[in-house]
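**Q** With the sequence up front, the predicted model follows.
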Amino acid sequence: MVDPVTEKFTVQVCYATSLREYLQELTVEQGCTIEQAIRQSGVLDAIPGIDLALHPVGLYGKKKPLETVLRARDRIEIYRPLVADPKESRRKRAEKKAQPG
């Protein structure tokens, strides 16, 4: 909910690895972008190695550009790079299944 007096609202920033989860709720001002909120959250200091030029980001599972303006209660997600290309993995599984024996 947006506070009508201060025009501020809360959002969450999250990032997870197989070993660690980072979830930070913070208050931002109207017009705040995904990138600004990520920088304000402290996640870049808490988890070294996150590079916003390489790591895709999004809201609720949908990729978005860093310039996306936030709304109240948005959950910003920082995604890890894929280890394997899903299309390539499916192709290899299909080839293996099709082989006799």
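**A** Cool, the structure landed.
**Q** CA atoms for contacts and neighbours, from now on please.
**A** Will do.
**Q** show me where the protein has strands.
**A** Along the chain, the segments classed as strands by DSSP state E run 8-16, 21-29, 57-59, 62-64, 75-78.
**Q** buried residues in the second one?
**A** By neighbour count, with 16 or more other CA atoms under 10 Å as the criterion, the buried positions of strand 21-29 are 27, 28, 29.
**Q** can you list the residues that contact it?
**A** Residues from elsewhere that reach strand 21-29 (CA atoms under 8 Å, 6 or more residues apart in numbering): 6-16, 37, 41, 43.
**Q** I'd like to know which of these are buried.
**A** For the contacts of strand 21-29, buried by 16+ other CA under 10 Å: 8, 9, 10, 11, 12, 13, 14, 15, 37, 41, 43.
**Q** for comparison:
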Amino acid sequence: MTDAAAVGCEVCFMAPGLCFRRALRLPAGSSIGAAIEASGLLTLHPQADPVGQGVGVFSRRRSLDDAVQDGDRIEVYRALVADPKSARRHKVARQREAEPDRWVRR
């Protein structure tokens, strides 16, 4: 395989206590799904679920059938531990309890 017929990419998956990153060279026209399979992610970390949780390239959602472009960082997403809005409300409530004078309207 010559460099003209190959694309370079990186497959990433993060979880608590886990950081998976694997750089790959694939034939031009390979799909994101093929890149994830070639990385060995699903064998090493079966909790990764690209079909159920989705994938993206540089934080933009993509399909497993989309073609890999040279230099792509393929991210396999995971479920959120907490709803971001709910977490923010809890944080503010804790801050109000800790510093009640700070939150008094003047």
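**A** That came through fine. For clarity, every value in this text was computed on a predicted model and none was experimentally measured.
**Q** Once they're superposed, tell me the TM-score.
**A** The TM-score (TM-score structural alignment, normalised by the length of the first structure) is 0.79; 96 aligned residues with a CA RMSD of 2.2 Å.
**Q** With distance to residue 81 of the first structure as new columns, can the contacts of strand 21-29 of the first structure be given to me in JSON lines?
**A** Output for those, formatted as JSON lines (distance: CA to CA, whole Å):
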{"residue": "6", "distance to residue 81 of the first structure": "37"}
{"residue": "7", "distance to residue 81 of the first structure": "35"}
{"residue": "8", "distance to residue 81 of the first structure": "32"}
{"residue": "9", "distance to residue 81 of the first structure": "30"}
{"residue": "10", "distance to residue 81 of the first structure": "27"}
{"residue": "11", "distance to residue 81 of the first structure": "23"}
{"residue": "12", "distance to residue 81 of the first structure": "21"}
{"residue": "13", "distance to residue 81 of the first structure": "17"}
{"residue": "14", "distance to residue 81 of the first structure": "15"}
{"residue": "15", "distance to residue 81 of the first structure": "12"}
{"residue": "16", "distance to residue 81 of the first structure": "12"}
{"residue": "37", "distance to residue 81 of the first structure": "21"}
{"residue": "41", "distance to residue 81 of the first structure": "21"}
{"residue": "43", "distance to residue 81 of the first structure": "17"}
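**Q** that older thread, and the buried ones among the contacts of strand 21-29 of the first structure, which two are the farthest apart?
**A** Longest distance between any two of these is 23.0 Å, between 8 and 15; criterion CA to CA.
**Q** can you tell me how far the equivalent of residue 82 of the first structure over in the second structure sits from residue 10 of the second structure?
**A** Taking TM-score structural alignment, the alignment pairs residue 82 of the first structure with residue 80 from the second structure. Look at residue 80 of the second structure and residue 10 of the second structure: by CA to CA, to the nearest Å, they are 22 Å apart.
**Q** Residue 61 of the second structure - nearest residue in space that isn't next to it in sequence?
**A** Nearest residue to residue 61 of the second structure, sequence neighbours excluded (CA to CA, 6 or more residues apart in numbering): residue 55, at 5.9 Å.
**Q** The one you found: neighbour count?
**A** Other residues near residue 55 of the second structure number 25, with proximity taken as other CA atoms under 10 Å.
**Q** Kindly report the same for the one 10 residues further on.
**A** Using other CA under 10 Å, the number of residues around residue 65 of the second structure comes to 11.
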